[in-house]
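Peer 1: Sequence plus the predicted model coming up.
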Amino acid sequence: MDWTIASFNVNGLRARLGILGDWLAHNQPDAVCLQETKVQDQDFPRQAVEELGYHVAFHGQKSYNGVAILSKRPADEHGHGFGELWDDDQARLLWAKLDGLWVINVYAPQGRDPSDPAFAYKLEFFRRLRAWLEARFSPGEALVCCGDFNVAPQDIDLHDPVKLAGQVGCHPDERAAYANVLDWGLEDVFRRLHPAQKQFTFWDYRLRGALSRDLGWRIDHILASAGLAPACGQCLVDMAPRRLEKPSDHTPILARFSR
């Protein structure tokens, strides 16, 4: 079975439908996980998405957060949230089973500042994610967990690791919490294939010339289970959508699996 799985923080789905549609038409992934859709469920543009040739599952809230999984085939099953493990009212987790492949879409909290309660919530989110994976899945299953994790795992994932040291997004506590999720049995397939490549997925709107000067962060990741990661033959970051007019501040990532 071959799968092409993508992830894209669209930073507002309705504002990015044109960019998303063109990208899907060109790349034809089997499934794409979207983060920051920023639309409550009753207003989700289902028809517009389905006209792109995809089935869709979504979990959203007004103005903030929101996740969706678009797939060429309908999901065998899907759901959202951590269930009984954590009653979290933020729309950050969505999962689906697609032809024997579990696809988990994550939009992790940003964290604001290490002194802010939002930072503690971020660490708790990662703890709950690890516990949820342990309760529901096995690392031997075919599973992809992808999305915007809001963590640059290593210094190579930062444009200026000295200047940014200790900030939210690369704080040691965040990195440890994120690494604990991977220790369940996940592998970053981009890093598996490109151990020394400096490549970013996010460039802040607020930083003048961030894209042209490549002042970015790699915080969007495709993680594969131990049983699936060796089947990943390609993982790439597509810069083209970030260079378009009125883009997201993130750009898509894509991985191809064959087993």
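Peer 2: Everything's here; your move. Residues are numbered from 1 along each chain as shown.
Peer 1: When you work out contacts or count neighbours from here on, use the C-alpha atoms and nothing else.
Peer 2: Fine.
Peer 1: hey, where'd the helices end up in the stretch 151-259 of the chain?
Peer 2: Using DSSP state H, counting those that start in this stretch, the helices of the stretch 151-259 of the chain run over 161-164, 172-182, 189-193.
Peer 1: can you redo the ones you listed as JSON lines with mean neighbour count and distance to Gly83?
Peer 2: What follows is these, written out as JSON lines (neighbours: other Cα atoms under 10 Å; distance: least, Cα to Cα, whole Å):
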{"stretch": "helix 161-164", "mean neighbour count": "12", "distance to Gly83": "36"}
{"stretch": "helix 172-182", "mean neighbour count": "18", "distance to Gly83": "18"}
{"stretch": "helix 189-193", "mean neighbour count": "19", "distance to Gly83": "28"}
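Peer 1: of all those helices, which lies closest to Glu36?
Peer 2: Closest approach to Glu36 among the helices of the stretch 151-259 of the chain (Cα to Cα): helix 172-182, 19.6 Å.
Peer 1: ok so, going back, is it possible to export the helices of the stretch 151-259 of the chain to a markdown table including distance to Ile253?
Peer 2: Conversion of the helices of the stretch 151-259 of the chain to a markdown table gives the following (distance: least, Cα to Cα, whole Å):
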| stretch | distance to Ile253 |
| --- | --- |
| helix 161-164 | 22 |
| helix 172-182 | 18 |
| helix 189-193 | 9 |
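Peer 1: next, the one to line up against it:
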Amino acid sequence: MNIFTWNINGIRARKEALAAWLDSRKPDIVVLEEIKAQVSEIPETIRDFAGYRKFWNGSTFKKGYSGVGLLVRDGSLDEFTCEPPPFDIENRTLVLHAPQFTLIGTYVPRGDGEERYAVKLRYLADLKAFIAELLTEGREVILLGDINVALRDIDVHRSQNKPGAIGLRPEERAAIEAHLGLGLLDIVRELNPDKKDLFTWWPNWKFARERNLGWRIDCIYLTPALARKVSGVSVDLDEKSSDHAPVSVKLSL
């Protein structure tokens, strides 16, 4: 089973690229972050794309802002449900419950400005409490999405590793560490412990992507029992239509 996360940075702007990507990659599950569209605004080419069940948490909080989607390929899961969780704010989260696992797709707030930074920390705390409850129930968990935190110095290019920068602050890194403290594993880093310049997002500076001046903020965290079933991870560097690259994990279930 191939499971992807991709911050698409506007599904209407990326409709042709997304359709071509779905056709070529054929993910079993993909979480799309920052769709920037209400459900009624999802492009027809995506809404009617064959072979997938589609779930949307559209940008009702603010027009053209946030929003997530989750697509499940026909035949990949026998039974499941998908809906926003109780703690969701600003159309940032979808949760899929299947017999094998619970998958949480998230678009964590960036946190610019002190008010928005407080929102980010509260969201991460609520997300952690939700995961802790699932683990108490004995569920296997996959958390994936645009986390908007570079956890380690190795996860951000040295040119942008500036103290106090949003995405690098001690409090937000500690919040992600608390998620991992529940027992989740950062599977991309686990399988690439010393790999430098392993990035998933690049600023909109001239030639930043070509020079790989990026951050690793799109992540997949999962419980140890699921981690033992992982046969590979990847960052799809060939897909360049968004400022984020798709990230995937392959599970042998």
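Peer 2: Okay, I see it. Fair warning: this is a prediction, and the values are worked out from it, not measured in the lab.
Peer 1: Of the helices of the stretch 151-259 of structure 1, which is nearest Trp132 of structure 1?
Peer 2: Comparing the helices of the stretch 151-259 of structure 1 by Cα to Cα, helix 172-182 comes nearest, at 10.0 Å.
Peer 1: To Gly100 of structure 1, which of the helices of the stretch 151-259 of structure 1 lies closest?
Peer 2: helix 189-193 (19.4 Å).
Peer 1: among the helices of the stretch 151-259 of structure 1, which is nearest Ala224 of structure 1?
Peer 2: helix 189-193 (6.6 Å).
Peer 1: By how much does the closest one deviate from structure 2 on average?
Peer 2: Helix 189-193 of structure 1 differs from its equivalent in structure 2 by a mean of 0.7 Å after superposition (mean Cα distance after the TM-score superposition for structure 1).
Peer 1: how much distance is there from that helix to the middle of the chain?
Peer 2: 15 Å (Cα atoms, centre = their mean, to the nearest Å).
Peer 1: Determine the set of other helices and strands touching that helix.
Peer 2: Secondary-structure packing of helix 189-193 of structure 1 (3 or more Cα pairs under 8 Å, 6 or more residues apart in numbering; DSSP states H and E): strand 220-225, strand 232-237.
Peer 1: among those strands, which is the most enclosed?
Peer 2: strand 220-225 (a mean of 26; mean count of other Cα atoms under 10 Å).
Peer 1: isn't Arg92 of structure 1 right next to Val67, touching?
Peer 2: Yes - the criterion here is Cα atoms under 8 Å, and Arg92 of structure 1 meets it with Val67 at 6.2 Å.
Peer 1: Please enumerate the shared neighbours of the two.
Peer 2: Gln35, His59, Asn105, Val106, Tyr107 (Cα atoms under 8 Å, 6 or more residues apart in numbering).
Peer 1: Which members of the residues you listed occur in strands, if any?
Peer 2: Gln35, His59, Asn105, Val106, Tyr107 (DSSP state E).
Peer 1: among these, who's most crowded?
Peer 2: Counting neighbours by other Cα atoms under 10 Å, Gln35 comes out on top of these with 30 neighbours.
Peer 1: those strands in the stretch 101-250 of structure 2, which residues are they?
Peer 2: Using DSSP state E, counting those that start in this stretch, the strands of the stretch 101-250 of structure 2 run over residues 102-107, 141-146, 185-186, 218-222, 230-235, 247-251.
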